[in-house]
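Q: Predicted model and sequence below, questions to follow.
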Amino acid sequence: MPTHLVNIKDKLFENIFENAPNGIAIVGLDYRWVKVNRSLIELLGYSETEFYSMKFPDITHKDDMDVDVEQLNRLVNRDIESYQIEKRYFHKNGNIVWTLLSVSMELHIDGSPLYFISQVVDITKQKEILWEMNSIKEIAKNQNDKLLNFAHIATHDIRSHIGNLGMITDFMEEETEGIKDDENFKMLKESLSQLEVTISNLNEVRNDDFSLHTNLAPKNLKLFVDNAMYNMNAIAKNEQCQVINEVADDVSVLGVSVYLDSIILNFLTNAIKYRCKERNSFVRFRSLVQDGFVILEIQDNGLGIDLEAHRSDLYQFRKTFHQLSDSRGVGLFITKNHVERMGGRIEVESEVNVGTTFKVYFQKA
């Protein structure tokens, strides 16, 4: 090759070597640094003079030495052409730098080993992100375990109290003449029965994973509306709010019992809470089937919501729209999450001082 071409080739290699964004080093067979580029100097903090006075084991984490040396020996023995490992170096300031190290070997003309060529990529940030993600996963796992333990204790203890209350109502029936025909006593017994159903549904969630839509089961929608009406019967009666169930008898949706209970109960509770006291209040449940979805329509003639002002933050956590002392801004946030976890969505129409209609889309069973 002509001399001027050799000079151009050497100059080109020198420019690539010096200006490469990642660390590059030529390392002798005795593990001494022969040549290092600017990126490696900046990455590990040692000067060029300091590098040339050391061997690479001097700044290598001891736990990574054996695998590195083993791979170097395999290179020398021509068992492999190159290798790549994750490796830790010590920065001059004492910090550990995680790198992705790629090593190949340059040979003499006669085929004997000449030196190693190392390429060093800084992956410290990626490692830190991975550690943070693993930490978050571990925290979430611990919190989930605590919640499961809490759910187990809570459902067990509440069931014990339900049993005790059931026995008390039985005693009342035996000892109080005519109480069986009392409407308030009937509502009390029905509420205890529905509370037992709710605890069973909570156990269903505790024992199973409903994170995937494929785990949903067919549920009769009308029965869940009936249950919510029973649970709210006394409150609706006290607030003089008529609750109407016009959901079709034969309509089933794909869902989770405890989520359906929560969704319907929350809409009914809100409709009663935000009723207009200046007129006779009502809440009407109706069902429609459309494009593979069952739409549960919840209509009321209450205070309504200013959607121009609040449509974008309607389901945000701790967001309220009426100045009631017991408003917490949690119900719609939770309800939306339940609906979406079951593969559905919510639409709303509302007019201030006229009323609100929520349309909840459930997957049709």
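A: Noted; the coordinates are in hand. Because the structure is a prediction, the values reported are computed rather than measured.

Q: Please make it C-alpha for all contacts and neighbour counts, starting now.
A: Will do.

Q: which ones are touching Glu196?
A: Residues in contact with Glu196, defined by CA atoms under 8 Å, 6 or more residues apart in numbering, are 159, 162.

Q: For Asn142, see how far away it is.
A: To Asn142, Glu196 is 29 Å away according to CA to CA, to the nearest Å.

Q: Ok, Arg328 next?
A: Arg328 sits 28 Å away from Asn142, going by CA to CA.

Q: One more to weigh against that first structure:
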Amino acid sequence: MKGNSLLNYENRYLSKQGKVIWLSWTSFPVPERRLIYAIAKDITVKKQLEADRNALIRQMSGSIEKMRQSNYTVSHDLRSPVNNLFALIDLLDPMNPQSSESQEFLDLIRVSLCRLKVIFDRYLTGVDNEEVSAVAMESVFVPEIFKEVVFSIDTLIVSSEARISTDFSAWETVRFSRVFMYSILLNLITNAIKYRREGVGLKIEIETMWDGKGQQMVIRDNGIGFDMDAVDRAIFGFRKKFTDLPDSNGIGLYLVSSQIRALGGDIQLTSKKGEGSAFLLTF
């Protein structure tokens, strides 16, 4: 209408049969004759191919993100059991390797290595047997997972003199991912140990409960806590760090948040600097 040619203008139509058809128009005006010459090309197949391609790209992007998250999970979750092994090795007496005490520590190391292999095999089995875009949901017995976590970091718990109390009376079983549950408990417990207050005995409480939203779990500690005004919503961001500790990498809480939200749940933090933290998980 303005006297300009129009190239490759796409719009869609509904046929009498109810089928959506895409047309690509090329047109040019002849103002002196008050005419517009136009030709339309049916590009329905092309548009469908583009839609299929875009869907595939979205699927691949999601798969790549899940693979990246899986890599972070494996590398991060294996750190604590490995640190536990180093702590045991440090307790060995190099001057008397045959002593009963050294043999006891060697037995513990052997058990820890077996446990580490089980964890690693579980992740590998998950990668082999599951589609990358899906996570296996199953009935998870939380007290058992808790015992596995405590066993894998036993030396760290003892050396930090942490006191962990649990109350699973509200519920013990939840439909969730076993691997994710292990990772969540491992990260939140080791974080509580890592960020404990100097001179204050560390207390960690784990409790299950019900509310209008369904099954919930709260994990509390009396550690250094967070300044909620400062961390805002970034607390669960990737590589977001709020301390200067050399072992802080900003991945643990990101993994916890990603894992529970990936399966339709939620996580909320209540904390006050110098007074500890409480993480509320909704499944």
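A: Structure received. Given the structure is predicted, the values throughout are model-derived calculations rather than measurements.

Q: does Phe224 of the first structure really touch Val258, like I thought?
A: No: if you go by CA atoms under 8 Å, Phe224 of the first structure and Val258 don't touch, sitting 9.9 Å apart.

Q: Now do the same for Leu91 of the second structure: its match in the first structure.
A: Following TM-score structural alignment, no counterpart is assigned to Leu91 of the second structure within the first structure.

Q: ok now do Leu91 of the second structure, which residues does it touch?
A: Here Leu91 of the second structure is in contact with 102, 105 (CA under 8 Å, 6+ apart).

Q: one more time with 10 Å
A: Residues in contact with Leu91 of the second structure (CA atoms under 10 Å, 6 or more residues apart in numbering) are 101-102, 105-106.

Q: Which members of those are classed as buried?
A: Buried members of those, counted by 16 or more other CA atoms under 10 Å: 102, 105-106.

Q: Now that we have those, can you turn them into TSV and tack on secondary structure and distance to Asn222 of the second structure?
A: As requested, these are exported to TSV (DSSP: H, G, I helix; E, B strand; the rest coil; distance: CA to CA, whole Å):
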residue	secondary structure	distance to Asn222 of the second structure
Ser102	helix	34
Phe105	helix	31
Leu106	helix	33
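
Q: and of these, the nearest to Trp210 of the second structure?
A: Relative to Trp210 of the second structure, the closest of those is Phe105; by CA to CA it sits at 41.6 Å.

Q: List the buried residues in the longest strand belonging to the second structure.
A: Counting by DSSP state E, the longest strand found in the second structure is strand 20-30. Applying a neighbour-count criterion of 16+ other CA under 10 Å, the buried positions in strand 20-30 of the second structure are 22-26, 28-29.

Q: ok, those vs Pro97 of the second structure, which is closest?
A: Comparing these against Pro97 of the second structure with CA to CA places Trp22 closest, at 79.1 Å.

Q: The closest one and Lys46 touch, don't they?
A: Yes: between Trp22 of the second structure and Lys46 there is a contact under CA atoms under 10 Å: 8.9 Å.

Q: The helix or strand where Ile139 of the first structure lies packs against which elements?
A: For Ile139 of the first structure, the host element (DSSP states H and E) is helix 124-175. Judged by 3 or more CA pairs under 10 Å, 6 or more residues apart in numbering; DSSP states H and E, helix 124-175 of the first structure is in contact with strand 96-107, helix 183-207.
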